[in-house]
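*Asks:* give the three-dimensional model of this entry:
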Amino acid sequence: MGRWEPGARERLVMAAVDLFIEQGYDATTVAQIAERAGVTKSTFFRHFPDKRELLVAGQETLSRLLTEGIAEAPGTASPLEAVAAGLERASGAMGPMNRELAPRLKAAVAASTELQERDVLKSVSLAAAMAAALTARGVPGPTAALAGELGMLAFKRGFAEWSEGDRDAEDELAGHTLAALDELRAASATLG
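*Replies:* Next up is the predicted model:
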């Protein structure tokens, strides 16, 4: 086992998701994940406090990118324009590994109630982070909360479309998330 090989975090996530699919979340141990990833258990624990946290790997980074994009949007931007800036910034950080991992992660989550709960908490946390960033821009609370929820929904819809699409296509996630946000904006206008 390579002790300090680069990419250990990514290998751990990939190994865990594959094991969750193969044998179930509950039956998978940290030792098995570490072995599959080619690292030691102590390396696992340097990256994650427990196996539940594998699902939210990168959540802090995603939250930071979303909120930075919102904060850096022009002062004249509407709440949804600011959310679009956050989505664009966060989407730019997603690459081929994210696209490759997504269908496998979706299958692992679908097979485990505990992972479904973690996924919901992740979504709630990201929507709340966007709402807080909007509130910091002076957007009233209810408007900020709604825009944050729409942003999260757009991210999830765009990510699903992108990850399930043609793997050889050179399209970027940002196009999908921004298109999803536009669709949601149009749909919300019809609510009356």
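
*Asks:* could you use CA atoms for every contact and neighbour count after this?
*Replies:* Noted.

*Asks:* can you pull out the helices in the protein?
*Replies:* Using DSSP state H, the helices of the chain run over residues 8-23, 30-37, 41-47, 59-71, 79-91, 96-110, 113-136, 141-164, 173-189.

*Asks:* to compare against the first, here's the next sequence to fold:
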Amino acid sequence: MVRWQPHASERLVVAALELFEERGYENTTVIEIAERAGLTKSTFFRHFPDKREVLFGGGTMTGLLVDGIDAAPAGASPLEAVAHALDVIGREAFTADRREFGARRSAVIAANPELREREALKGLGLTASMIDALKRRGVADLTSRVAAELGALAWKIAYERWSDTNNSDNFGELARRTLTEVQAASALC
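*Replies:* Model prediction:
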């Protein structure tokens, strides 16, 4: 086996998704994922702490969200700052060439309670990161929380829409439309 090959992390993610689809999450081992990717078990663990995390991108999304909120224009409202972060995610992570992967990933997660739980925990962490980033911008605690929660809900709905392979809208546009819809719906409550 070659000692170093580029894109090990991405290859591990693709191998894991393929195996989870073929055999199920429970019936797939880290060793099998590493072998499918042409790598070793130790290489797997250099990139991911466990097989659950292979589908969740480490801290990539958190970094994109925080950077997006931080980079929003100084006069942006809290929801505009969140929308700016969702735009960044659309440009950097949820690109058109990743749509099919997103749909496949969602199906694997939906089929496994452990992965659904992990997805929910990751979502809570992302929301907390948005809250913290908004507070650093000087946004009040409650306003930060409401904006982050609305942003997280919009993100979830937009991701479901975006990962539909029949949809051709880009994620940023979907997320902004969805955020507007969520904000309007919250005013009706």
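
*Asks:* most centrally placed residue in the second structure?
*Replies:* By C-alpha atoms, centre = their mean, the second structure has its centre lying nearest to residue 61, at 5.4 Å.

*Asks:* who touches the aligned residue in the first structure for it in this structure?
*Replies:* Under the alignment (TM-score structural alignment), residue 61 of the second structure pairs with residue 62 in the first structure. Residue 62 of the first structure is in contact with 90, 126, counting by C-alpha atoms under 8 Å, 6 or more residues apart in numbering.

*Asks:* the residue nearest to residue 134 of the second structure when sequence neighbours are not counted: neighbour count?
*Replies:* Of all residues not flanking residue 134 of the second structure in the chain, residue 144 sits nearest, at 5.6 Å (C-alpha to C-alpha, 6 or more residues apart in numbering). Other residues within reach of residue 144 of the second structure, judged by other C-alpha atoms under 10 Å, total 25.

*Asks:* if we can go back for a sec, highest average neighbour count across the helices of the first structure?
*Replies:* helix 79-91 (a mean of 24; mean count of other C-alpha atoms under 10 Å).

*Asks:* can you give me the stretch of the second structure that that one aligns onto?
*Replies:* Aligned by TM-score structural alignment, helix 79-91 of the first structure falls on residues 78-90 of the second structure.

*Asks:* average gap between that stretch and the first structure?
*Replies:* In the superposition against the first structure, stretch 78-90 of the second structure averages 1.0 Å from its aligned positions (mean C-alpha distance after the TM-score superposition for the first structure).

*Asks:* pull the distance from that stretch to the chain's centre.
*Replies:* 14 Å (C-alpha atoms, centre = their mean, to the nearest Å).

*Asks:* that older thread, the residue nearest to residue 134 of the second structure maps to what in the first structure?
*Replies:* With TM-score structural alignment as the criterion, residue 144 of the second structure lines up with residue 144 in the first structure.

*Asks:* I'd say that match and residue 79 touch.
*Replies:* Yes - with contact defined as C-alpha atoms under 8 Å, residue 144 of the first structure reaches residue 79; the gap is 7.1 Å.

*Asks:* okay, buried residues for stretch 47-55 of the first structure please.
*Replies:* For stretch 47-55 of the first structure, the neighbour count (16 or more other C-alpha atoms under 10 Å) marks 48, 51, 54, 55 as buried.

*Asks:* any idea which of the residues you listed is the one closest to residue 28 of the first structure?
*Replies:* Nearest to residue 28 of the first structure, judged by C-alpha to C-alpha, of these is residue 51 at 8.8 Å.

*Asks:* give the contact list for the closest one.
*Replies:* Neighbouring residues of residue 51 of the first structure by C-alpha under 8 Å, 6+ apart: 16, 29, 30.

*Asks:* how about a markdown table for those, with distance to residue 101 of the first structure added?
*Replies:* Shown next, in a markdown table, are those (distance: C-alpha to C-alpha, whole Å):
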| residue | distance to residue 101 of the first structure |
| --- | --- |
| 16 | 11 |
| 29 | 20 |
| 30 | 19 |
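
*Asks:* and these, which is closest to residue 43 of the first structure?
*Replies:* Using C-alpha to C-alpha, these come closest to residue 43 of the first structure at residue 30, 10.6 Å.

*Asks:* what lines up with the closest one in the second structure?
*Replies:* Under the alignment (TM-score structural alignment), residue 30 of the first structure pairs with residue 30 in the second structure.

*Asks:* state the distance from that match to residue 166 of the second structure.
*Replies:* Noted for residue 30 of the second structure: a distance of 33 Å to residue 166 of the second structure, by C-alpha to C-alpha, to the nearest Å.
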